[in-house]
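Peer 1: Show me the folded form of this:
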Amino acid sequence: MATLSYKHYADIYADAVADAARTLARQMDRLSDLNRLTGTQRNDVLHGTAQDDGILGLAGNDTLYGGAGSDFLLGGTGDDSLLGGAGTDFLFGATGNDRLWGQAGQDVLDGGTGNDTLWGGQGNDRLYGFFGNDRLLGEAGNDSLVAGYGNDLLEGGAGRDTLRGDFGDDTLSGGAGNDLLSGGWGADAFVYDGGADRIIDLETGLRADGTATGAPAEHVTIAVDGIDDYADLMAVARQVGGNVVFSFGAGDSLVLEGVPLSQLGASMFDFT
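Peer 2: This next block holds a predicted model:
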């Protein structure tokens, strides 16, 4: 595989954190211009308007509905449910095990700390899990999913998606469309089930000279009709420069970047 260091992943993750922080800061600056609703220390249900709303849940297990408009929803402490509705929304779970639905529009979802579940919905969304064992589901649109720290599950859904596991033992599934997958630091698993996907950092457990790296080989699940075992897979494999390319027909393919074909083995693949 291509040699990617801990520092490489740390730098990329730091950029993602900085981007999310800048977005959050911009939303906080907008609060004075928004129709503002604030919850209590209890379990609140707050509904936005057709305008641009700023809805703050504070403490408690809250449910926040943005409705129409470009809304800013902040769950606060507790296990919160945030639903953006129509419009370009920013949803921030903060602490707790939160559930965030972007719904329609090009939304930004940030789970914060806790074991969160994020659904992008329609539109080209950005999903950040950050801390905790999170589930990020892009659904429709060309989405960007960034897991952060924890053992996370990322599913791109339809569209041209970018999935980044960052730190932890993550599972990444691009879904339909032409997707880019990076597991990051940890023992990751990848799922291919159609489209023209690229995995940019598959760990084979071997260096270029064939000696062991000490890291476990990562796994790829292949869900393609007619590819039932490793022999079937090797029949559609070829080395193209420094990459392995599997060509499944009808425009479907999987590229393993920086991987010699000779370093692959049957134990690295599952078939469904």
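Peer 1: drop to CA atoms for contacts and neighbour counts, all remaining ones
Peer 2: Fine.
Peer 1: what about the residue nearest the centre of the chain, which SS state?
Peer 2: Nearest to the mean C-alpha position of the chain, by C-alpha atoms, centre = their mean, lies Leu145 at 2.7 Å. The three-state label given to Leu145 by DSSP: H, G, I helix; E, B strand; the rest coil is strand.
Peer 1: With Asn124 instead?
Peer 2: Asn124 is classified as coil under three-state DSSP.
Peer 1: so who does the residue nearest to the centre of the chain touch?
Peer 2: 126-128, 136-138, 154, 156, 161-164 (C-alpha atoms under 8 Å, 6 or more residues apart in numbering).
Peer 1: Secondary structure and neighbour count for those - can I get that in CSV?
Peer 2: Shown next, in CSV, are the contacts of Leu145 (DSSP: H, G, I helix; E, B strand; the rest coil; neighbours: other C-alpha atoms under 10 Å):
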residue, secondary structure, neighbour count
Arg126, strand, 23
Leu127, strand, 29
Tyr128, strand, 25
Leu136, strand, 29
Leu137, strand, 23
Gly138, coil, 32
Leu154, strand, 29
Gly156, coil, 30
Asp161, coil, 28
Thr162, strand, 23
Leu163, strand, 26
Arg164, strand, 23
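Peer 1: Pick out the most distant pair among these.
Peer 2: Farthest pair in the contacts of Leu145 (C-alpha to C-alpha) is Tyr128 and Asp161. Separation: 13.7 Å.
Peer 1: Near the closest residue to Gly67 other than its chain neighbours, how many other residues are there?
Peer 2: Spatial nearest neighbour of Gly67, chain neighbours left out: Gly85 (4.6 Å); criterion: C-alpha to C-alpha, 6 or more residues apart in numbering. When neighbours are defined as other C-alpha atoms under 10 Å, Gly85 has 22 of them.
Peer 1: what sits against Gly85?
Peer 2: 65-68, 102-105.
Peer 1: Now list the buried members of the residues you listed.
Peer 2: Buried members of these, counted by 16 or more other C-alpha atoms under 10 Å: 65-68, 102-105.
Peer 1: Mind checking which of these are in strands?
Peer 2: Residues of the buried ones among the contacts of Gly85 located in strands (DSSP state E): Tyr65.
Peer 1: Next, the second sequence, to be compared with the first:
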Amino acid sequence: MRRGSLTILLVALVVTAPTVGWLTTGSEAASSQGQRLCRGVPAAMVGTVGRDRLVGTPGRDVIAALSGYDMVSGRGGNDLICGGEGADHLDGGPGDDELRGRGNGVTRGEPITHDGDWLTGGRGDDLLFGGGEQGKDFADCRTVPAAVTADLGLLRVSGPGIGADRVDGDVEVVIGSTYGDRLRGSARRDELWGAAGDDRIAGLSGRDRLYGDLHVGATRHGNDRLRGGAGRDIIDGSLGRDRLWGGAAGDNITGGLGSDRVGSGRGADYVLADVYCCVPREGGDDVIITGPGDDGVDSYWGDDVVRTGPGNDRVDDYGGRDTMRLGAGRDELTATFKSGADISGGPGRDDALVDAVRRGGLTWDLGSGQVTAPVKARLGGFEIVSATDYADRITGTSADEQFYVFAGNDRVRARGGDDYIATYNGSDFLNGGNGTDRGHAGTDADTCTKVERTGGCEHVR
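Peer 2: All right, here's what the predicted structure looks like:
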């Protein structure tokens, strides 16, 4: 049995001949199946209607697995292997093999849930055929001892470890080797997994799923380059220092852990940096650039660079000495940052919710864009401001602005413009400055001055 093959439960053992091969049956003996054909050729080894494990000989074998979730290994020789109804794993082994699946079941387990066949050609020039539209079929290259090149548009999978294999259009998923692979999709809906190694993956058109590394918990990973294409894609760099590009249709892009570079392209995109399943607070320094459209960006730990294009974007900043430039449009920022951060709202009426940057109130001058406490940073270009749950000190500009302050004894000086100031808990001081201002005070004893229309202020000056 080849390394990398899967072990399943063995129920009974039938040895047909010492030099032929062997099978483990799931329910019905192979001898009772009668004459079975695989691509019109009589099968020398026939499975059952249950779950079987069939292993061929070092020479040429013709194997018909029939129905059930079967494991078939051809070993050596130029084999012809036919699956059946059920999610089968067909492994040709060395030689020029032809593998044909007909998957229509569900196999669950690490790292992928699938409902079709797994096809592994092995060494030699093989033919890999999926099972039509009944399930999602996989070409699995994880045990190949060198890098592979796969092109589902040209229906080719090749490499020094496997030869030049041909796949039909029913193979929708390719899993690369543990080396630096080149995986390319088609105009259909494809799924490309890089496994380990420094991979280059392109989805082309269609709603594709692209993954740089195979799954969380892997001990090896690579620095991958993933490019989505024209469809609405899911792009996941996983681990490593990856470069990710979306397309024009609006993509879901996850940088994963590591220092990544992300370009989302046109369309309404969602970008997530520095998070992968269950590993918190470990991130790299990412570069995220989005194009036109209403995008969503989640920037987690690390000192990230974010630049959004035109559109009404939503950016969540979860900590770091980040540099952010938001494009034209009505943008929304939720920020938790460290000293040294430099964030600009850009053209348009932008909204900033400053979360607890550190225990203590916020001192912020919107005119200069300077934050001086509890950290030192630059935060400018925002017209709608929501502060922290501590005692904040906020100074506005001559523009029309909105201020929302929460718990703590806050002080807001709006300066010019027709402003709106809302307070909640705490004994707050509101100064509207020039212009016609409106105020809404909270439940405690608040003081309002130069606020023309007030509600709830106990002290009006």
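Peer 1: Break down the stretch 151-272 of structure 1 into its strands, ranges please.
Peer 2: 153-155, 162-164, 171-173, 180-182, 189-192, 196-199, 219-222, 237-240, 243-249, 252-256, 269-271 (DSSP state E, counting those that start in this stretch).
Peer 1: all helices in the stretch 351-461 of structure 2, in order from the N-terminus.
Peer 2: Along the stretch 351-461 of structure 2, counting by DSSP state H, counting those that start in this stretch, no stretch forms helices.
Peer 1: circling back: I'd like to know which of the strands of the stretch 151-272 of structure 1 is closest to Leu46 of structure 1.
Peer 2: Closest among the strands of the stretch 151-272 of structure 1, using C-alpha to C-alpha: strand 153-155, at 29.0 Å.
Peer 1: what range in structure 2 matches that closest one?
Peer 2: Aligning strand 153-155 of structure 1 against structure 2 (TM-score structural alignment) gives residues 296-298.
Peer 1: coming back round to it: turn the strands of the stretch 151-272 of structure 1 into TSV, columns for distance to Leu37 of structure 1.
Peer 2: Conversion of these to TSV gives the following (distance: least, C-alpha to C-alpha, whole Å):
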stretch	distance to Leu37 of structure 1
strand 153-155	32
strand 162-164	34
strand 171-173	37
strand 180-182	39
strand 189-192	42
strand 196-199	43
strand 219-222	46
strand 237-240	56
strand 243-249	52
strand 252-256	47
strand 269-271	50
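Peer 1: how about the ones you listed, which one is nearest Asp228 of structure 1?
Peer 2: strand 269-271 (5.8 Å).
Peer 1: which other residues reach the closest one?
Peer 2: The contact list for strand 269-271 of structure 1, computed with C-alpha under 8 Å, 6+ apart, reads 219-223, 227-230.
Peer 1: Dump those residues into JSON lines; add neighbour count as well.
Peer 2: Output for the contacts of strand 269-271 of structure 1, formatted as JSON lines (neighbours: other C-alpha atoms under 10 Å):
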{"residue": "His219", "neighbour count": "20"}
{"residue": "Val220", "neighbour count": "21"}
{"residue": "Thr221", "neighbour count": "16"}
{"residue": "Ile222", "neighbour count": "21"}
{"residue": "Ala223", "neighbour count": "15"}
{"residue": "Ile227", "neighbour count": "17"}
{"residue": "Asp228", "neighbour count": "14"}
{"residue": "Asp229", "neighbour count": "14"}
{"residue": "Tyr230", "neighbour count": "16"}
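Peer 1: would you list every one of the helices in the stretch 1-150 of structure 1?
Peer 2: 6-30.
Peer 1: Skip the chain neighbours and tell me the closest residue to Val157 of structure 2.
Peer 2: Ala150 (4.2 Å).
Peer 1: mind checking what that neighbour lines up with in structure 1?
Peer 2: Per TM-score structural alignment, Ala150 of structure 2 is aligned with Leu37.
Peer 1: Report how many residues lie close to its match.
Peer 2: The burial count for Leu37 of structure 1: 16, using other C-alpha under 10 Å.
Peer 1: again, but for the one 10 residues further on
Peer 2: Counted with other C-alpha under 10 Å, the burial measure for His47 of structure 1 works out to 14 neighbours.
Peer 1: Quick check: it vs Asp53 of structure 1, distance?
Peer 2: 9 Å (C-alpha to C-alpha, to the nearest Å).
Peer 1: Mutual contacts of those two, please.
Peer 2: In terms of C-alpha under 8 Å, 6+ apart, His47 of structure 1 and Asp53 are both contacted by the residues Gly66.
Peer 1: hmm, back to that, average offset of the match of strand 153-155 of structure 1 relative to structure 1?
Peer 2: In the superposition against structure 1, stretch 296-298 of structure 2 averages 1.1 Å from its aligned positions (mean C-alpha distance after the TM-score superposition for structure 1).
Peer 1: How many residues are close by the nearest residue to Thr38 of structure 1 once chain neighbours are set aside?
Peer 2: Distances taken as C-alpha to C-alpha, 6+ apart place Leu56 nearest to Thr38 of structure 1, at 4.8 Å, with adjacent residues excluded. Applying other C-alpha under 10 Å, we find 20 residues neighbouring Leu56 of structure 1.
Peer 1: what sits against the counterpart of Leu56 of structure 1 in structure 2?
Peer 2: The alignment partner of Leu56 of structure 1 in structure 2, by TM-score structural alignment, is Arg184. Residues in contact with Arg184 of structure 2, defined by C-alpha under 8 Å, 6+ apart, are 150-153, 192, 201-204.
Peer 1: ok so, going back, return the member of the contacts of strand 269-271 of structure 1 nearest to Ser247 of structure 1.
Peer 2: Checking the contacts of strand 269-271 of structure 1 one by one against Ser247 of structure 1 (C-alpha to C-alpha), the nearest turns out to be Ile227, at 11.1 Å.
Peer 1: if I look at that closest one, how far off is Ser262 of structure 1?
Peer 2: Counting by C-alpha to C-alpha, the gap from Ile227 of structure 1 to Ser262 of structure 1 is 20 Å.
Peer 1: Could you do Gly132 of structure 1 as well?
Peer 2: 36 Å.
Peer 1: go on, Asp44 of structure 1?
Peer 2: 58 Å.
Peer 1: Could you do Val236 of structure 1 as well?
Peer 2: Val236 of structure 1 is 15 Å from Ser262 of structure 1, by C-alpha to C-alpha.
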